[in-house]
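Colleague: Pasting the sequence and the predicted coordinates here, then a few questions.
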Amino acid sequence: MQSKVAQTRAQLESTLDEIEDKLNVPKQVGVFARKAQASYEDNPVPWVAGVTAAVAIVGGLVAWAVLSRD
């Protein structure tokens, strides 16, 4: 019986550690940044295309807002 309790306690501790890691925003930002950097270094074309598209969209929205004043 005590072995079962110890096993359950260990599983709970592991689960809580995993939850804590997922909710640790600075750590998750770092993980995301490392993955993004590795992805960019592997193939920068999609990143350049995405940034170009974002700039075009923002530029279009700004132009629309400025030129469509009633």
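Modeller: Structure received.
Colleague: drop to CA atoms for contacts and neighbour counts, all remaining ones
Modeller: OK.
Colleague: SS state for the residue positioned nearest the centre of the chain?
Modeller: Central residue of the chain (Cα atoms, centre = their mean): Phe32, 4.8 Å from the mean position. Under DSSP: H, G, I helix; E, B strand; the rest coil, Phe32 falls in the helix class.
Colleague: dropping in the other structure now:
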Amino acid sequence: MTDTSPIESIETRIRTNRSELEETLDAIEDRLNVPKQVGKLTAKAQSSYEENPVPWIIGATAAVVVIGGIVAWAIFGND
């Protein structure tokens, strides 16, 4: 025979389910918090740049060249 009554068992399951639901809602709120996610992404990018800036410099240079090419095409193109 068990020491817990059916009511205690139900209350325990309710507490467990509420706790799991709270954790799930907290995780969803964390993922949908845009400022917090931007902060995490910024910190990750800064860490990556500090670790090895060469890919970042190459990427920035490539972006400038592409944008400059598009602008030059728009200005000097015969379209």
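Modeller: Thanks, I have the structure now. Just so you know, these numbers come straight off a predicted model, no measurement behind them.
Colleague: what residue of the second structure matches up with the residue nearest to the centre of the first structure?
Modeller: Aligned counterpart of Phe32 of the first structure in the second structure: Leu41 (TM-score structural alignment).
Colleague: Can you give me the distance of that match to Pro35 of the second structure?
Modeller: Counting by Cα to Cα, to the nearest Å, the gap from Leu41 of the second structure to Pro35 of the second structure is 10 Å.
Colleague: Trp73 of the second structure now?
Modeller: In terms of Cα to Cα, Trp73 of the second structure sits 37 Å off from Pro35 of the second structure.
Colleague: next one: Pro55 of the second structure
Modeller: From Pro55 of the second structure across to Pro35 of the second structure, the span is 26 Å (Cα to Cα).
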